[in-house]
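K.L.:
Fold the following and give me the result.
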Amino acid sequence: MTVVKPLTWSGVVGLPRSDVFAWHERPGAVARLTPPWLPVRVVREAISLADGEAVLGFPLGLRWVARHSGYVPPAQFVDELVSAPLRWGLRWRHTHEFHDEGSWTRVTDRVETTVPPVLLRAMFAYRHRQLGMDLAAQATARNSGDRPMVVAMTGSRGLVGSALAPFLTTAGHRVVRLVRGRPDGPDERRWDPEAPADDLLRGVDAVVHLAGASIAGRFTQAHRAAVRGSRIGPTRALAELAGRTTDGPRAFVNASAIGYYGPDRGDEVLDETSTRGDGFLADLVADWEQATEGAALAGLRVVNVRTGLVQSPRGGTLRVFRPLFAAGLGGRLGDGRAWQSWIGIDDLVDVYHRALYDGALTGPVNAVAPAAVRNAEYTATLAGVLRRPAILPVPSLGPRLLLGGAGASELAEASQRVYPAALLAAGHRFRHPALEPVLRHLLGRDRNRVG
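P.N.:
Have a look, this model is predicted:
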């Protein structure tokens, strides 16, 4: 197979070269740079950029093993595909170069490969944008007092945790994953949700509690019991343990949801001071947040992150909508007037990060973008990003057949115009305050590509 001319992508990030190179050496860098729309997962990261190997998992059990070499810190390192059967028909040698550009850094990727350039441009454009945004967010945090911490995390393999954990480790924090099964190495500890061990949180500076059964589904008695059972008791037990661990955490950051405000509040703008709504989810969230009281009474700073509709092709609504809209089968739900309060996955990561280091942030925090959109605008925007029509409205009967009446009312048909008052009062800056740019970034459809 003929090897094409080496391909080059280059961009500038606003930090010194030593900082940018060090970021690439920390655990989590590969995960943070892997585009979320690709069917790829990080199986193992390299221990060293000098001679280690990183392993990526592809569909059908294929493994991409990249061996590192050419290590000249802080100037360059190389990774090369070495795994069969991929290397039999595919060449890949990727040189990562770092050059001073004043007090900033030019990052250049040079790739010798047989992969057509058209298949790579979106990936490298994403990598450069993501690197720049992550480094900027982490620099802002350091300037605001962020220091290396040991963070215990439940739900680290879920949608939010799989993005947050590598972000924290590339920022210099240590993440201790609390797992239900057998621990694998020093950065995992076994967690019994009903009766956590007394020493579980020793030596930990903060807890991020993300675990819980998926809320999506028909609101049967069994489903409601599973959703409540996976949240209330385990949260209470973990919060009380955090409160009584003498050499344990000082902050307890708990996942929560904007379901607190009820399924439909019309055009009312809802901030953290708004009253609780009605329905199963409102009751669930109220009890879920109340379950953190043990940590608060012990003097820990508690933050309940009330999350909106998370935008990521790896999960949530976007994972469901993307293939439908890509096939031209998407459209508004009903009359399209329902409010959708959304947040990009990386902005949500920044909110959790801020909840860890910002000592002034406490209580409920609405994790949503500043501008909620109506369903009609959301669907039109997604269709435009994917360059497909959105002309097939979804009748209300569809969600009700899938979710039942109560489930459809509180999930698919929910209308909540939520505003992130606490974050904006704290001076928080969103990476993507508008919907179209975040969809373009996450789906590889950004107009401004590096090259």
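
K.L.:
from here on, contacts and neighbour counts on C-alpha atoms
P.N.:
OK.

K.L.:
Helices of the stretch 301-450 of the chain, start to end?
P.N.:
Secondary structure of the stretch 301-450 of the chain by DSSP state H, counting those that start in this stretch: the helices cover 316-326, 345-357, 375-386, 397-407, 421-425, 435-443.

K.L.:
Which strands and helices lie in contact with the helix or strand hosting Val175?
P.N.:
Counting by DSSP states H and E, the element that carries Val175 is strand 174-179. With contacts defined as 3 or more C-alpha pairs under 8 Å, 6 or more residues apart in numbering; DSSP states H and E, strand 174-179 has these neighbours: strand 150-154, helix 161-170, strand 188-190.

K.L.:
what packs against the shortest one?
P.N.:
With contacts defined as 3+ C-alpha pairs under 8 Å, 6+ apart, the packing partners of strand 188-190 are strand 174-179.

K.L.:
angle of the strand it packs on against strand 150-154?
P.N.:
20 degrees (axes from the mean of the first three to the mean of the last three C-alpha atoms, to 10 degrees).

K.L.:
any residues touching strand 174-179, and which ones?
P.N.:
For strand 174-179, the external contacting residues (C-alpha atoms under 8 Å, 6 or more residues apart in numbering) are 148-156, 165, 168-169, 186-191.

K.L.:
and if we set it to 7 Å?
P.N.:
Defining contact as C-alpha atoms under 7 Å, 6 or more residues apart in numbering, one finds that strand 174-179 is touched by 149-154, 156, 165, 169, 187-191.

K.L.:
and for comparison, fold this next one:
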Amino acid sequence: MSARFVQQLPHRRERVADWFARPGAVTRLTPGAAPLTPRAAAADLAAGETVFAMPVGLSWRARHDPAAFIPGRRFADEVVNAPWRALTGWRHVHELADSRGPGGAGTVVVDRIRARVPAAALHGLFAFRHTTLAGDLAAADRLAGVLGIGAGVGREPGERLPRLTIAVTGASGTVGTALVALLGTAGHEVIRLVRGAAAGPGERRWDPEAPAADLLEGVDALVHLAGAPIAGRFTEAHLAAVRDSRVGPTRRLAEAVAAAGTPVVVSASAVGYYGADRGGEILDEDAAAGPRTEALAGIVADWEDAWAPARAAGARVALLRTGLVLAGGGGLLPPLAGLTRACLGGRLGSGRQWFPWIALDDLVDLYHRAALDPALAGPVNAVAPGGVDNAAFTRTLAEVLRRPVGPPVPAAGPALLLGRRGAAELALADQPAVPARLVSMGHVFRHPGLAGALRHELLRPAPERG
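P.N.:
This is a model prediction of the structure:
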């Protein structure tokens, strides 16, 4: 089988070629919903291997073909390990060609696939790749515009963004993996702060209980994502783990920021700050915190307050109060999609509770913007403008997956898994958070609508109209 996929981009070929060659490109182009997870990327496009982990301990090893490589114009890879070489014979040739359009120089990207794989199975994959590549380049140009950076001689705005050294905690999680890749393809130097031994120059060991004095040496911005998963049964032990992984380590990082003079901090936070049920109140960033008698609201408020030493030292601290992240490879979406595919995906309780979602790519765009944009400080609601209630989310997911809506889940159902408090503060929480600050700043979301976000992450592109 041979397949050919073509994409037209309004960007210089040299810029597109640079994007493909940078660290993180393989991760950015690999859908979370695919049964492949990048584990090691080839050092360059001319030679070397990229290794993907697969289910049940299998792997996929793609080796670059030096004979096919033409700098800035062509590179190729083929699978070399058993059983996939014999089963599929996969070979992928990437070609970049100059083009001209009304806006000036552009690029035609052609992907040629030769493999014993049904062509229909590749459409979702390449729709994801095309959307991601175009979205990353366009987002960089928009960010340059926000910063007042225009085009230069032979360079587009996004190519002229400042290049920072950015340290990231929680870099191996769903959001952290995508963010590190985005920052890498944008040209930044990324330092992963890891709890274990550092594996190379791109990592530093971080002890959350006692950060090293030189942890943030030479760092322009710190992104803090680490923390124990909030989802789970709200036992005292679980809530203690959630709190202890956030409040204390954050305060010690804030003290390290103050000591090092790190100028920028971008920290995860959560819409749980507002409490479980505000009676339909629209929640912008000026809304009051929820009652500290609620476990999650109290933890999030203390988590945000823990950055006080960094703010007192003059650091710009942005707090991204994040909603429910839609990612094909982790978090809430895969289990919900699995239930929906089995025709068991029904609304929770009344279904009237608000579902403040955000697409993964939009979230990492916000972290990138917050690291560079001096106008972003304090709380920012990291949610999409197209919020919906639980019933509407359930219907839209069923439509994208072409399944009927499942039977409603009684309100008592989530309590069996999460406990009474967990059900009230997570599954049944009604938090109509809106991205008021971002909208007022003219921020552009890649996926402002729910259906488009779900189609992208679940590899279900909209049918072509003919």
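
K.L.:
before we move on, the earlier item: would you turn the helices and strands packed on strand 174-179 of the first structure into TSV with mean neighbour count and distance to Ala376 of the first structure?
P.N.:
TSV is the format used below for those (neighbours: other C-alpha atoms under 10 Å; distance: least, C-alpha to C-alpha, whole Å):
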stretch	mean neighbour count	distance to Ala376 of the first structure
strand 150-154	24	35
helix 161-170	22	29
strand 188-190	19	44
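
K.L.:
nearest to Pro249 of the first structure, of those?
P.N.:
Of all those, strand 150-154 sits nearest to Pro249 of the first structure, with 8.5 Å by C-alpha to C-alpha.

K.L.:
To which residue of the second structure is Pro433 of the first structure aligned?
P.N.:
Alignment note: Pro433 of the first structure maps to Pro448 in the second structure; criterion TM-score structural alignment.

K.L.:
before we move on, back to that, need the winner for burial among the helices of the stretch 301-450 of the first structure.
P.N.:
helix 345-357 (a mean of 23; mean count of other C-alpha atoms under 10 Å).

K.L.:
What is it packed up against?
P.N.:
Taking 3 or more C-alpha pairs under 7 Å, 6 or more residues apart in numbering; DSSP states H and E as the contact definition, helix 345-357 of the first structure has no neighbouring helices or strands.

K.L.:
Read off where it ends up in the second structure.
P.N.:
By TM-score structural alignment, helix 345-357 of the first structure lines up with residues 360-372 in the second structure.

K.L.:
In the second structure, what residue corresponds to Val150 of the first structure?
P.N.:
Checking TM-score structural alignment: Val150 of the first structure goes with Thr165.

K.L.:
What count of nearby residues applies to the closest residue in space to that match that isn't next to it in sequence?
P.N.:
Nearest residue to Thr165 of the second structure, sequence neighbours excluded (C-alpha to C-alpha, 6 or more residues apart in numbering): Glu189, at 4.7 Å. Residues within reach of Glu189 of the second structure, counting by other C-alpha atoms under 10 Å, total 19.

K.L.:
ranges for the helices of the stretch 51-200 of the second structure?
P.N.:
84-88, 120-146, 174-185.

K.L.:
Mind putting the ones you listed into a markdown table with distance to Asp302 of the second structure?
P.N.:
Formatted as a markdown table, these follow (distance: least, C-alpha to C-alpha, whole Å):
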| stretch | distance to Asp302 of the second structure |
| --- | --- |
| helix 84-88 | 50 |
| helix 120-146 | 31 |
| helix 174-185 | 22 |
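
K.L.:
rewinding a little: the match of helix 345-357 of the first structure against the first structure, how far on average?
P.N.:
By mean C-alpha distance after the TM-score superposition for the first structure, the fitted stretch 360-372 of the second structure averages 0.6 Å away from its aligned residues in the first structure.

K.L.:
Could you list the residues in contact with that stretch?
P.N.:
By C-alpha under 7 Å, 6+ apart, stretch 360-372 of the second structure touches 143, 175, 178-179, 221, 264, 266, 318, 325-327, 376, 382, 445-447.

K.L.:
Quick one: which of those is the most crowded by neighbours?
P.N.:
Busiest of the contacts of stretch 360-372 of the second structure [other C-alpha under 10 Å] is Ala382, holding 32 neighbours.

K.L.:
is it true that it touches Thr322?
P.N.:
Yes. Using C-alpha atoms under 7 Å, Ala382 of the second structure makes contact with Thr322 at a distance of 4.6 Å.

K.L.:
Translate Thr220 of the first structure into the numbering of the second structure.
P.N.:
In the second structure, Thr220 of the first structure lands on Thr235 (TM-score structural alignment).

K.L.:
now do Ala371 of the first structure
P.N.:
Counting by TM-score structural alignment, the partner of Ala371 of the first structure is Gly386.

K.L.:
neighbours of Pro186 of the first structure, just the number please.
P.N.:
Pro186 of the first structure: 8 neighbours (other C-alpha under 10 Å).

K.L.:
Now which residue in the second structure aligns to it?
P.N.:
Checking TM-score structural alignment: Pro186 of the first structure goes with Pro201.

K.L.:
rewinding a little: my guess is the match of Val150 of the first structure contacts His188. True?
P.N.:
Yes. Counting by C-alpha under 7 Å, Thr165 of the second structure does reach His188; the two are 6.1 Å apart.

K.L.:
give the contact list for the aligned partner of Pro408 of the second structure in the first structure.
P.N.:
Applying TM-score structural alignment, one finds that Pro408 of the second structure aligns to Pro393 in the first structure. Shown in contact with Pro393 of the first structure (C-alpha under 7 Å, 6+ apart): 331-334.

K.L.:
Touching, Pro6 of the first structure and Arg110? I think so.
P.N.:
Yes. Using C-alpha under 7 Å, Pro6 of the first structure is in contact with Arg110, at 6.4 Å.

K.L.:
residues contacting Arg106 of the first structure?
P.N.:
By C-alpha under 7 Å, 6+ apart, the neighbours of Arg106 of the first structure are 10-13, 98-100.

K.L.:
And for Leu333 of the first structure?
P.N.:
375, 393-396.

K.L.:
Before I go, just wanted to say thanks for your time.
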